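# Sequence plus the predicted model coming up.
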Amino acid sequence: MSPEEFRAFGRQVVDWVADYYAGVESHPVRSQVRPGEVRAQLPAHPPEEGEPFEAVLRDLDAVLMPGVTHWQHPNFFAYFPANASGPAILGDLLSSGLGVQGMVWATSPACTELETVVVDWMAELLGLPEHFRTDAVGGGVIQDSASSAALVACLAALQRVSGGEVASRGITRRHTLYVSEHTHSSLARAARMVGIGADNVRIVDVDPGTLGMDPAHLDALIAEDLAAGAVPTLVCATIGTTSTTAIDPVRAVGEVCRARGVWLHVDAAYAGVAAVCPELRWINDGVAEFADSYCTNAHKWLLTNFDCSLLWLADRGPMIDALSILPEYLRNPATASGEVIDYRDWQVPLGRRFRALKLWSVLRWYGAAGLREHIRSGVALAQEFAGWVRDDPRFELLEPHPLGLVCFRPRFPELAAEQADERTYQLMESLNESGELYLTHTRVDGRTVLRFAVGSPQTERRHVLAAWKRIQEAIG
């Protein structure tokens, strides 16, 4: 493809994306295809000869679009937001166009140094401590996801608690990791991947009122494991759990970790970006004093398309000790000088994309004020929705709901609990199959509840109100 052909087709693609956003509301929110339906329309074998790009665009419309679930739809209330925005898309296009492989500083200095700037900017915008800055003992890095961030944190924690031996000798003792029942499953997966093992993931009780981790039970479990000869290695406290956005008491959990010498990883994948609003920074109470690592996803609620997960370390030393290997083909004067950051030592893969470009584009286009407006709009719409649920006696509202997620369920007093749960699930599926909106569910205290997550920049009050009326109609 010549530069002129790229220019012509590139304009068509940008126009296609712009038209898609202008008309996204006309699509059913959740894809209506059945398993195998998309594949059945695609050739079984690759083309022998090249095809014109117009054919790709035709198949995109005719074959692929029916199989797309529209995460940017204003009536997408499932999971958590997966924000995309014009500036982020354009920043990603620039990154793809440059084709940078930023594994070390020398392979593209701008890739590394822009990343250090945007993670420091973000630390400032979120009110995070000074030692999380890249010009301090800690520092920040853009990962692909919070799952990778959790894996890196586990590796760093193992390195620290072993006195540096795990990276060289491997795990020689039983190590333990601590989560609550509402902690994201990525922590249990990380325990498997680093060799701690699923059987050594300890489940900490939660407060029945807040669903936050119980520090007293955490301390008791750690004491029990120490007595059994285990090595308590990492605790994950969550700010905004996936099920309900419950917030673990980071300060109290951190005090236990500090006393016991255990690494505290704070997973704020969804909720952390809310701290761009000063009035919401209470969610990070205890982070500055106690967190060894902290993660939040710009690609959920901060207008930056996937993938863009931010990980900060209070001390980057254990992480680099765990991950740094310098083969001869990567040796260069800049690395040898010790004056630069080589982000290959801050992640599991060697290679890395120029992700900072899209976050930089978002920060410059919206500014802090624009980001705050976006977060505040989502919170306000969610709180208004919660008020409607609270005022309707046919529904039960789960408290608390401080951010953009509201959990609730219909009341079926005539049904036994198990039958009511099944009826709730069927209600959700009928709404989702309609294509008019998209919800997900979870289980809290053994009961099925519906999740209504607000956060798309396309979502307006009229969409939330229409969704609520459709839910009311469905219950009858």
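Received it, and whenever you're ready, just let me know what you need. Numbers count the residues shown, from 1 in each chain.
# going forward, measure contacts between C-alpha atoms and count neighbours the same way
Fine.
# Can you give the distance from whichever strand or helix holds residue 254 to the centre of its chain?
Using DSSP states H and E, residue 254 falls within helix 250-260. Chain-centre distance of helix 250-260: 24 Å, with CA atoms, centre = their mean, to the nearest Å.
# and it, what does it pack onto?
On a contact count with 3 or more CA pairs under 8 Å, 6 or more residues apart in numbering; DSSP states H and E, helix 250-260 meets helix 215-227, strand 231-238, strand 263-267, helix 287-290.
# what does it contact?
With contacts defined as CA atoms under 8 Å, 6 or more residues apart in numbering, helix 250-260 is touched by 213-215, 218-219, 222, 235, 237-238, 263-264, 266, 284-287, 289-291.
# Repeat that for stretch 103-117.
Contacting residues not belonging to stretch 103-117 are listed as 100-102, 134, 140-142, 332, 334-335, 340-344, 350-352, 354-357, 360 [CA under 8 Å, 6+ apart].
# Give me the contact list for the strand or helix carrying residue 424.
Taking DSSP H and E as the definition, one finds residue 424 inside helix 417-434. The contact list for helix 417-434 (CA under 8 Å, 6+ apart) reads 28-30, 32, 409-412, 437-441, 447-450, 471, 474-475.
# Buried residues, it. List them.
Buried positions in helix 417-434, judged by neighbour count with 16 or more other CA atoms under 10 Å: 420-421, 423-425, 427-428, 431-432.
# follow-up on the earlier one: let's see which of the contacts of stretch 103-117 end up in strands.
140-142 (DSSP state E).
# now, among those residues, which is nearest to residue 50?
residue 142 (36.3 Å; CA to CA).
# any idea how far residue 258 is from the nearest residue to the closest one once chain neighbours are set aside?
Distance criterion CA to CA, 6 or more residues apart in numbering; nearest residue to residue 142, sequence neighbours excluded, is residue 310 at 4.7 Å. Separation of residue 310 from residue 258 (CA to CA, to the nearest Å): 24 Å.
# Please compare the first structure with the one that follows:
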Amino acid sequence: MPAEDFLRYGTAALEWLNSYYAHVESLPVVASVQPGDIRNLLPPTGPEIGEAFEKIMADMDRVILPGTTHWQSPNFYAYFPSNISGPSILAELLSAGMSVQGMLWKTGPACTEVETHVLDWLVYAMDLPKSFLSTESGGGVIQDTASSAVLCAVIAAREKATDGDSNSNGLMTPLVAYASSETHSSVEKAIRIAGIGSKNFRVVDVDKNFAMRPDHLQKMISDDRVAGRQPFFVCATVGTTSSNAVDPVRPIGEVCRRENVWFHVDAAMSGTVALCPEHRYLFDGLEYADSYNFNPHKWMMTNFDCSVLYVQRKSDLIESLSINPEYLHTKEYATGLAADYRDWQVPLGRRFRALKLWFVLRYYGTEGLKYHIRYHIALTRLIQHKVQEDPDFEVVVPAVLNMFCFRLRKGRSKTEALLAAINETGRAYMTHTIIGEDYVIRWCVGQAQTRMRHVLETWDIVQRLKQHIA
């Protein structure tokens, strides 16, 4: 593509995106297509002769938009936040254009050092344990998702528990991992991939607030030791996906320290809230964590993918994941002065993900990010109060931060029907979960463009539909 065309078409693409954001709230939040509909709009084989860029861009409207569930709609309340911002989008464009492959310091010095430095910024901004700083024993690295982060943590824990033997000879010791029933499914997947096996994955009981019970964790660990098994990994969560429950980090960490078990804290969904001092009590005891993960791509105005993993001891991660073929040797790495982030992750290659985080932090500053977080929490409390005032509804799980779970008092079938009706309007999108024996609707507020009028309009929709369901 000639330079003048690149500039012209690049401008057209940005104009399309700007127009998209201007009217995204008018689009049906959930794509109203059936499996196969989008493929049926595409030719059976790719073109042999290149097509005009104008024709390609036209298919953004003809093919892509009708098949898109709009995560950036202000009326998207499903799953978890996935908010983004202009600075993040532009940084991602620059990153794609430069196409840095930052596997080694040598192949991307700026890519490596900006990442190291920005993650140190966040340690200070969020008042995280100072051992997570790159200048101390630990450090941070950007993974693609929390699933990859927890897999790296499980592998490091496995190697620490077996003194590195499982990487050499395979897993010979029956290791056991622990998490609550509310823990994200990625933890069990990591346990499978790492060769531990689901049979060695223990589900710890939760209390009335759906938080892990440290006393039950202690009992399960003790029972496994008596049975000749080796406990090696515990995962606590600050902000579970299902109910946004918060595990008691300190007492769980104390059990892990006492039992010499790796302690991982997953705050993928809610970790960004640590920017706000009034919510840092949720992270009390984080100094016990051997590893800690949160996702800027959920609630820090930074687009997917950008998942931060911190470790107390960088050597645990590097020694578990490092492979050193001759063709990757560099004199900078040999000096110990440069980080090669290939040794901190499963893949060899890596993108310049830190660029967008750097842009976002510089553009908004921590005060700007705090504003958005506090606003989302305030909107959540506002709408939760309205639900609580309605005698037809029950709030099953009150909001700790930016999500609550509710149901119709008339039971599961009515609640299921209400959720289906809400989503069929195209004006809002919510999802469900099971809490105890209750089928509940999750209302999660966190998109960048969501304002008070959006949540109030959605509440009006819920009220109107409720009359027909009831």
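Right, received. Where do you want to start? Note that the structure is a prediction, hence the values are computed from the model and not measured.
# in the buried residues of helix 417-434 of the first structure, which two residues are the furthest apart from each other?
Top of the distance list for the buried residues of helix 417-434 of the first structure (CA to CA): 420 and 432, 18.5 Å.
# Okay, angle between the helix ranked longest in the second structure and strand 139-143 too, please.
Determined from DSSP state H, the single longest helix within the second structure is helix 354-389. With axes from the mean of the first three to the mean of the last three CA atoms, to 10 degrees applied, the angle from helix 354-389 of the second structure to strand 139-143 works out at 80 degrees.
# residue range for helix 354-389 of the second structure in the first structure?
With TM-score structural alignment applied, helix 354-389 of the second structure matches the range 356-391 in the first structure.
# Between residue 310 and residue 258 of the first structure, which is the more surrounded one?
Shown here are residue 310 of the first structure and residue 258; by other CA atoms under 10 Å, residue 310 has more neighbours (27 against 15).
# any idea how far residue 154 of the second structure is from the aligned residue in the second structure for the more buried one?
Matched to the second structure by TM-score structural alignment, residue 310 of the first structure sits across from residue 308. Separation of residue 308 of the second structure from residue 154 of the second structure (CA to CA): 16 Å.
# likewise residue 113 of the second structure?
Distance from residue 113 of the second structure to residue 154 of the second structure, by CA to CA: 26 Å.
# superposed on the second structure, where does the helix or strand that the helix holding residue 424 of the first structure is followed by end up, distance-wise?
Where DSSP H and E defines the elements, the next helix or strand beyond helix 417-434 of the first structure is strand 440-444. Superposing on the second structure places strand 440-444 of the first structure at an average distance of 0.4 Å from its equivalents, by mean CA distance after the TM-score superposition for the first structure.
# same for strand 440-444 of the first structure, what does it pack against?
Counting by 3+ CA pairs under 8 Å, 6+ apart, strand 440-444 of the first structure packs on helix 417-434, strand 447-453.
# which bit of the second structure covers the last one?
Yep, that's strand 447-453 of the first structure we're talking about. Counting by TM-score structural alignment, strand 447-453 of the first structure sits on residues 438-444 of the second structure.
# how about that stretch: buried residues?
For stretch 438-444 of the second structure, burial by neighbour count (16+ other CA under 10 Å) applies to 439-444.
# hmm, back to that, show the buried residues in the contacts of stretch 103-117 of the first structure.
Looks like the contacts of stretch 103-117 of the first structure have 100, 102, 134, 140-142, 335, 341-344, 352, 354-357, 360 buried, using 16+ other CA under 10 Å.
# continuing past the helix or strand that contains residue 97 of the first structure, what's the next helix or strand?
Per DSSP H and E: residue 97 of the first structure is located in helix 86-98. Next along the chain after helix 86-98 of the first structure, taking DSSP H and E as the criterion, comes helix 109-125.
# By how much does that next one deviate from the second structure on average?
Averaged out, helix 109-125 of the first structure is 0.7 Å away (mean CA distance after the TM-score superposition for the first structure).
# and that helix, which stretch of the second structure?
Counting by TM-score structural alignment, helix 109-125 of the first structure corresponds to 109-125 in the second structure.
# Now do the buried residues in that stretch.
Neighbour counts over stretch 109-125 of the second structure (16+ other CA under 10 Å) mark 109-112, 114-120, 122-123 as buried.
# How about stretch 216-233 of the second structure?
217-218, 220-221, 224, 229-233.
# Which secondary structure state does the nearest residue to residue 70 of the first structure once chain neighbours are set aside sit in?
Spatial nearest neighbour of residue 70 of the first structure, excluding adjacent residues (CA to CA, 6+ apart): residue 29 at 5.3 Å. Put simply, residue 29 of the first structure is coil when judged by DSSP: H, G, I helix; E, B strand; the rest coil.
# Tell me how many other residues crowd residue 29 of the first structure.
Residue 29 of the first structure: 25 surrounding residues under other CA under 10 Å.
# how much space between it and residue 314 of the first structure?
Here residue 29 of the first structure is placed at a distance of 41 Å from residue 314 of the first structure (CA to CA).
# Which elements pack onto the helix holding residue 97 of the first structure?
helix 356-391.
# The helix it packs on vs the second structure, average offset?
Looks like 0.4 Å for helix 356-391 of the first structure (mean CA distance after the TM-score superposition for the first structure).
# Endpoints of stretch 389-408 of the second structure, how far apart?
One end of stretch 389-408 of the second structure to the other measures 13 Å (CA to CA).
# can you pull the buried residues of that stretch?
In stretch 389-408 of the second structure, counting by 16+ other CA under 10 Å, buried: 393-408.
# Could you identify the most distant pair in those residues?
The most distant members of these, if one measures by CA to CA, are 401 and 408, lying 22.0 Å apart.
# could you dump the buried residues of stretch 438-444 of the second structure to TSV with distance to residue 457 of the second structure?
Output for those, formatted as TSV (distance: CA to CA, whole Å):
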residue	distance to residue 457 of the second structure
439	24
440	21
441	17
442	17
443	14
444	15
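# which one of those sits closest to residue 242 of the second structure?
Of these, the one sitting nearest to residue 242 of the second structure (CA to CA) turns out to be residue 442, at 8.0 Å.
# if I look at the residue nearest to residue 129 of the first structure when sequence neighbours are not counted, how far off is residue 372 of the first structure?
Closest residue to residue 129 of the first structure apart from its sequence neighbours, by CA to CA, 6+ apart: residue 288 at 5.2 Å. According to CA to CA, residue 288 of the first structure and residue 372 of the first structure sit 21 Å apart.
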